[in-house]
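[1] Kindly generate the corresponding structure for this input.
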Amino acid sequence: MDTTVFLHWLQGAMASSEQTTPKRIIRFHQQSEYRQFIKDWSELPDGKAALKAVKQMPIIRAISCRLPVEETLARFSTGVWIEDDRRITIHAATPKSLLSEKGIPWGVQHVKAPQAWGMTTGHRIKVGVIDTGVDFSHPDLRQSLSRGINLLNRSMLPHDDNGHGTHIAGTIAAANQMQGMIGIAPRAQIYPVKAFDHNGSAFVSDIILGIDWCVRNRVNIINMSFGMKTRSKALLTAITNAYNAGIIVVASSGNDGKRRSVDYPARYPQTISVGATTRLRRVAPFTNRGTHIDIYAPGDKIISSWLRGKYHEMSGTSMATSHVSGAIALLLAYKPGLSPADIKWILKRSTQPLRGGKVQRLTGELDIMRMLQAADR
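    Now for the predicted structure:
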């Protein structure tokens, strides 16, 4: 492909696009062509300024920008793949406000995290939370947070303007046992990656940028408490690259109560797909389920940290996913060097049986003590 011709065409197409023009992801077949394209663009007289309107995604040799209908890209189809840069949403129900929370939340107790703390607390394990950001001033999270990144505004810290990311971070690694709550892995480090806006919405390209950042910053685990109904090859490529780099990607199955289907990216085999359970060890009515689920974890009426130092109760497969991410942090601190495939195998063979129908026999619920014992075998 002639990258110079493509570059000039793209400049013209972007100049005629408007705020309502759909965003698209353009992936280059060849790494060399992607690099040449970025180099040529940056060397144009106004190239650096124009590139600000484009998201560069080196992890998948791609860019994202607003472009007219893809038919206009047909003549370049031998050199690039094109897909819509779709919206993706967080997986949680409406929160219920609480004034305070003391001690160990029921989900943390239920999966037997406290019994494991004599052996492992997740010390120094890095958990990337691609979400709405985090409340840096929350007393239960202060010891557990690294700087992270704000992909919506690079000049700012990833401050949470929604609450969902703070809730996820609390279940994974809250550490304020004396006055507040404690999470699954209280010595793990949360790396907040703000890709979602205050409405809990993000573009696939922002998620990919978040994965890229996590790979470059060598996190051990990526928590993905979000999903969409449609497949994205670009997102799959980014997740595969993270998987091949040894990063464990944990994803929520979705909250539509579907019996034979889960959302993407949880549907990809390179992730650990998580469904939600209730206090009674039953599959929660709202959770998507079926053969794509790798493990279930508490996701119903989960209390965790919230904005302005508060606490909220939330339900959703998002909450279940954060329990599993915390458990994997405990496992990695206990047995360093396990691969994503090792971890999935250990989790799946160490679950507690669920109560209820036949389908639930295919997989079970997270049990941290059984998980650690399975890792020793």
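[2] contacts and neighbour counts: CA atoms only from here.
    Noted.
[3] quick one, longest helix in the protein?
    Assignment by DSSP state H gives helix 317-334 as the longest helix of the chain.
[4] can you give me the helices in the protein?
    Along the chain, the segments classed as helices by DSSP H run 3-15, 31-43, 47-51, 106-110, 113-116, 164-173, 204-216, 233-244, 317-334, 340-349, 368-376.
[5] most neighbours per residue, which of those?
    helix 164-173 (a mean of 31; mean count of other CA atoms under 10 Å).
[6] that older thread, would a markdown table of the helices of the chain with distance to Lys23 be doable?
    Output for these, formatted as a markdown table (distance: least, CA to CA, whole Å):
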| stretch | distance to Lys23 |
| --- | --- |
| helix 3-15 | 11 |
| helix 31-43 | 19 |
| helix 47-51 | 15 |
| helix 106-110 | 39 |
| helix 113-116 | 43 |
| helix 164-173 | 25 |
| helix 204-216 | 9 |
| helix 233-244 | 14 |
| helix 317-334 | 26 |
| helix 340-349 | 32 |
| helix 368-376 | 42 |
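[7] could you say what helices and strands the longest helix of the chain packs with?
    Packing partners of helix 317-334 (3 or more CA pairs under 8 Å, 6 or more residues apart in numbering; DSSP states H and E): strand 126-131, helix 164-173, strand 221-224, strand 248-252, strand 271-277, strand 295-298, helix 368-376.
[8] and that helix, how far out from the chain's middle?
    Counting by CA atoms, centre = their mean, to the nearest Å, helix 317-334 is centred 12 Å from the centre of its parent chain.
[9] returning to that earlier point: looking at the helices of the chain, which is closest to Thr287?
    Evaluated over the helices of the chain, closeness to Thr287 peaks at helix 317-334, with 6.4 Å, by CA to CA.
[10] tell me the centre residue of this structure?
    Met224 (1.9 Å; CA atoms, centre = their mean).
[11] Does it touch Ile248 like I think?
    No. Here Met224 does not reach Ile248: they are 10.6 Å apart, not a contact under CA atoms under 8 Å.
[12] about what we covered before: out of the helices of the chain, the one nearest Asp140 is which?
    The nearest among these, by CA to CA, is helix 164-173 at 7.4 Å.
[13] How about residues contacting the closest one?
    For helix 164-173, the external contacting residues (CA atoms under 8 Å, 6 or more residues apart in numbering) are 90, 92, 108, 129-135, 140-141, 144, 160, 182-190, 192, 200, 304-307, 312, 318-319, 322-323, 325-326.
[14] cutoff 6 Å now
    The contact list for helix 164-173 (CA atoms under 6 Å, 6 or more residues apart in numbering) reads 131-135, 183-186, 188, 304-306, 322, 326.
[15] And those, which is closest to Asn288?
    Checking these against Asn288 with CA to CA, the nearest one is Ser322 at 16.3 Å.
[16] Okay, the closest one and Ala185: tell me how far apart.
    Distance, Ser322 to Ala185, by CA to CA, to the nearest Å: 10 Å.
[17] what does His110 give?
    14 Å.
[18] and if you look at Met314?
    Counting by CA to CA - Met314 and Ala185 are separated by 20 Å.
[19] one more to line up against the first:
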Amino acid sequence: MQAPRKAFVLYPQSNHQVKEYFVKSGRLAGALCVSLLAMAAHAAPPVPSAQKASTLQFVPFEAVVKFKGGTVHRMAAGESLQSVSTPLRLGLVKADASTRTASSDPTAATLALVRQLRARSDVEYAHPNYLFQLSATANDPLYPQQWHYPPIQLPQAWDITMGSANVRIGVLDTGRTTHPDLASKWHAEEYNAAAPGTSAMDTANWRHGTHVASIAGGATNNGVGTAGVCRNCKLVNIKVASANGQLSMTSVIRGIDWAISKNVQVLNMSFESQQPCSSTNATAVREAVARAIANGVNVVAAAGNQASPVTNTTPATCAGVVSVAATAPGNVLAPYSNYGSVTLAAPGGGGVHQPPYSGYGMGVGCPDDPGSSFYPYSEGVLAAWTTTPASGNAHCYRYLSGTSMSAPHVAGAIGLMLSVNPTLRPAQVKQLLTGSASPLPACNGQCGAGLLNVAAAVSNARNVSTGPCGAGMTRSCVIDAIGQYRRSDGSLVESVLAYGQLWTFDQYGQATGPARDLRSRPHYASGPCAYAPTGADCVIDSATTLDYPGFGAMDSVTAYGRYWNFDGVGNGLAGNGSSLRSVPRYANGPCAYAAANVDCRLDTRVLIDAPQWGGLVESISAYGRFWNFDAAGNPLAGSGSDVRTVARYANGPCAYAAAGSPCRFDSRELQLVPGQGIIETITAYGRYFVWDEFGNPMPGNGQALASVARFR
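    Purely as a prediction, here's the structure:
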């Protein structure tokens, strides 16, 4: 393959020389579309934006204003404004009739009025005349009997969101019935993990799954029965109980893995085994839960009903799980609930009565059904119920008590949180839940962080950083690699690797889901991540993607002194896992600068197929130097030079390097944008740099990574 001509890829030539080459070759520089650029952050406007204002309600053409001084000021004639005086220097200012008549956008006109008032020297403050509204409640006739929602601030959370149909809550339980208050809530896909390939309907006597699902996300505001926590979320039925009611470990594991494959974001597991998750007997479940969390799934588990420390309960004690104790009316620990090192508590119902009545409450609208074990107690959680086949599978409602009931309150709350911020990672969700919980002094420290506070959790979730820089917490933001892959339809997929996780963004810079642990990708787990120290992040030094004619998509990574190449479906190619030093061009190039007996590490590596450069080019930076190779692996002009010899680098990232130390790049990408040329992006020293194909800096060049919206 012919070597590329005078391309600017890390060549130590001036911008003038690069420009001259591209002009002569007929290539024109184009502005990069906004979707590929990290735009600079702007200060918040002094009044609500029109977009935000659309979510707020206020009286159009009116503003509340407080004047300075001791008297109420009148608006001057000719300002097209009038004031309605009140004591305490307050005024209700209205736009005049002509302004109201002429305006086609009342929201914009109102905000303009506020800005005009704020500009006056005699105004202390001004804002729209906002409208208040009652906290959202449900019109379901049994909602007033759902005592368990006000204590967790659920009505206030509904003022923020009622959930999104894009959020899927998986219910690993006994299956579903045809209960009408849940009929519209089930996702079309379901799975019988106990007997794959057969119906996932609940045909047994104990309709536990129906009750649990009704709490997490039962239909609400439909004038029927009870209300669910996340009324607009979709429920995914994953039956893990056999026909005789047994929940085997293999069924649970199959159910978890199926949920991962279907992009379920929340899993509710209202069951337990009385052994710690650390036990060798629970290894398979522990690994399945870890797979789910690594894939961005939030796992919620009941703490158990043995009235003992939770430490001997699985899956509640598995790492990363949100474990939920139960509270009784009065916000006290329920007498049956396990306690101790749980995540938090949620209503589960009260009253442990004499055996065999424990937790079994009365039915509402149910026929007599001995198989349902109805008893005349109403301290439990009220939700949907279906009676046994012997009584005709009657649909009704009932009270039940148990940590099985407390867990779906939290699963539904997580659904609401993901509805306002779908890119939250499981660790962030767990942190938000604990940080927003209401204290429960009566629990004496045995209820984890306290009582679930849905409103606070949802409110706090809206503004949490979910990008790579957020994952860095207090560390400076370091991105290991950026890969940009263009699909056949021209749309862009950007992959960002940092802190052992993978983020993916679409062509508009929007995250396509939460970050996933690199170990959740099987070819990474068995490849580079197998060399990561136990308990440490899997760190990729460089990653590059390429759609090469005649081969297709390829993912190529280096880490721990080795290299791996994978095809578009993750199959490894020949030589995977070999030392970088076994490749002659690396041994004679970057690896020659590595200390003896130390892994050879590449800072960045890019593959790009650029016709204007003659075809395939491999570009590498390491040890403060750069190398370029053609398709045959031959070094190109300038290879081995210090990156500071390139003007745009010397004036860009290298200006932030410590004096006397090599200039190092964290990530680098070259993207051939159809009709716009080649765009180069680099991250280094906590900053983001971008140049057009002539080496000219583009908007956002040099800004802090934490100020780039998708990286926050």
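[20] ok so, going back, can you list the helices and strands packed on helix 317-334 of structure 1 in TSV and add distance to Ser232 of structure 1?
    TSV is the format used below for those (distance: least, CA to CA, whole Å):
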stretch	distance to Ser232 of structure 1
strand 126-131	17
helix 164-173	23
strand 221-224	15
strand 248-252	15
strand 271-277	14
strand 295-298	23
helix 368-376	32
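[21] Out of the ones you listed, flag the one nearest Phe6 of structure 1.
    Between these, strand 126-131 lies closest to Phe6 of structure 1; by CA to CA that is 32.5 Å.
[22] which part of structure 2 lines up with the closest one?
    The aligned range for strand 126-131 of structure 1 in structure 2 is 168-173, by TM-score structural alignment.
[23] superposed on structure 1, where does that stretch end up, distance-wise?
    Compared with structure 1 after fitting, stretch 168-173 of structure 2 has a mean deviation of 0.6 Å; criterion: mean CA distance after the TM-score superposition for structure 1.
[24] Outside of that stretch itself, which residues are in contact with it?
    209, 234-240, 264-269.
[25] Kindly indicate which of those residues lies nearest Ala498 of structure 2.
    Proximity of the contacts of stretch 168-173 of structure 2 to Ala498 of structure 2 (CA to CA) peaks at Gln265, which lies at 21.5 Å.
[26] Give me the aligned partner of that closest one over in structure 1.
    So, by TM-score structural alignment, Gln265 of structure 2 is matched to Asn220.
[27] Pretty sure Ala245 is one of the things its match touches, is it not?
    No. Counting by CA atoms under 6 Å, Asn220 of structure 1 stays clear of Ala245, with 9.5 Å between them.
[28] Could you check which of Met314 and Ala185 of structure 1 has the larger neighbour count?
    Ala185 (33 against 22; other CA atoms under 10 Å).
[29] residue contacts, the more buried one?
    Contacts for Ala185 of structure 1 were tallied using CA under 6 Å, 6+ apart; they are Thr121, Gly122, Ile172, Ala173, Gly326, Leu330.
[30] Likewise for Ile272 of structure 1?
    Val250.
[31] Just tell me what it corresponds to in structure 2.
    Matched to structure 2 by TM-score structural alignment, Ile272 of structure 1 sits across from Val322.
[32] got it, and Lys194 of structure 1?
    So Lys194 of structure 1 corresponds to Lys239, using TM-score structural alignment.
[33] what about its match, neighbour count?
    So Lys239 of structure 2, with other CA under 10 Å, has 29 neighbours.
[34] That one contacts Thr177, doesn't it?
    No. Using CA under 6 Å as the test, Lys239 of structure 2 is too far from Thr177 to be in contact (11.2 Å).
[35] Tell me the counterpart of Arg349 of structure 1 in structure 2.
    Checking TM-score structural alignment: Arg349 of structure 1 goes with Gly435.
[36] Any figure for the gap between that match and Arg668 of structure 2?
    Applying CA to CA, the value for Gly435 of structure 2 to Arg668 of structure 2 is 37 Å.
[37] for Ala610 of structure 2, same thing?
    16 Å.
[38] what do you get for Arg254 of structure 2?
    On the measure of CA to CA, Arg254 of structure 2 and Arg668 of structure 2 end up 40 Å apart.
[39] Sketch out the strands for the stretch 51-200 of structure 1, chain order is fine.
    Counting by DSSP state E, counting those that start in this stretch, the stretch 51-200 of structure 1 has strands at residues 55-57, 62-66, 80-84, 87-90, 96-98, 126-131, 149-150, 189-194.
[40] between those strands, which gets nearest to Trp345 of structure 1?
    strand 126-131 (19.9 Å).
[41] Compute the inter-axis angle for the closest one and strand 189-194.
    30 degrees (axes from the mean of the first three to the mean of the last three CA atoms, to 10 degrees).
[42] circling back to that earlier point, which residues are in contact with the match of Arg349 of structure 1?
    Here Gly435 of structure 2 is in contact with no residue (CA under 6 Å, 6+ apart).
[43] Can you tell me how far it is from Asp173 of structure 2?
    29 Å.
[44] and what of Ser542 of structure 2?
    43 Å.
[45] swap in Trp158 of structure 2?
    Distance, Trp158 of structure 2 to Asp173 of structure 2, using CA to CA: 26 Å.
[46] Give me the more crowded residue out of those two.
    Asp173 (28 against 21).
[47] Ile238 of structure 2 versus the more buried one, what's the distance?
    7 Å.
[48] Kindly report the same for Ala413 of structure 2.
    Using CA to CA, Ala413 of structure 2 is found at 20 Å from Ile238 of structure 2.
[49] got it, and Pro150 of structure 2?
    Distance from Pro150 of structure 2 to Ile238 of structure 2, by CA to CA: 29 Å.
[50] One more: Glu494 of structure 2?
    32 Å.
[51] cool, Pro439 of structure 2 as well?
    From Pro439 of structure 2 to Ile238 of structure 2 the distance is 34 Å (CA to CA).
[52] Between these two, which has more neighbouring residues?
    Ile238 (30 against 17).
[53] Surely that one is in contact with Ala194?
    No. Using CA under 6 Å, Ile238 of structure 2 is not in contact with Ala194; the gap is 9.3 Å.
[54] thinking again about what came up before, okay, angle between the longest helix of structure 1 and strand 271-277 too, please.
    Using the same axes, to 10 degrees: helix 317-334 of structure 1 against strand 271-277 is 120 degrees.
[55] What residues in structure 2 pair up with helix 317-334 of structure 1?
    Against structure 2, helix 317-334 of structure 1 falls on residues 403-420 (TM-score structural alignment).
[56] Just give me the mean distance for the matching stretch relative to structure 1.
    Taken over the aligned residues, the distance from stretch 403-420 of structure 2 to structure 1 averages 0.3 Å (mean CA distance after the TM-score superposition for structure 1).
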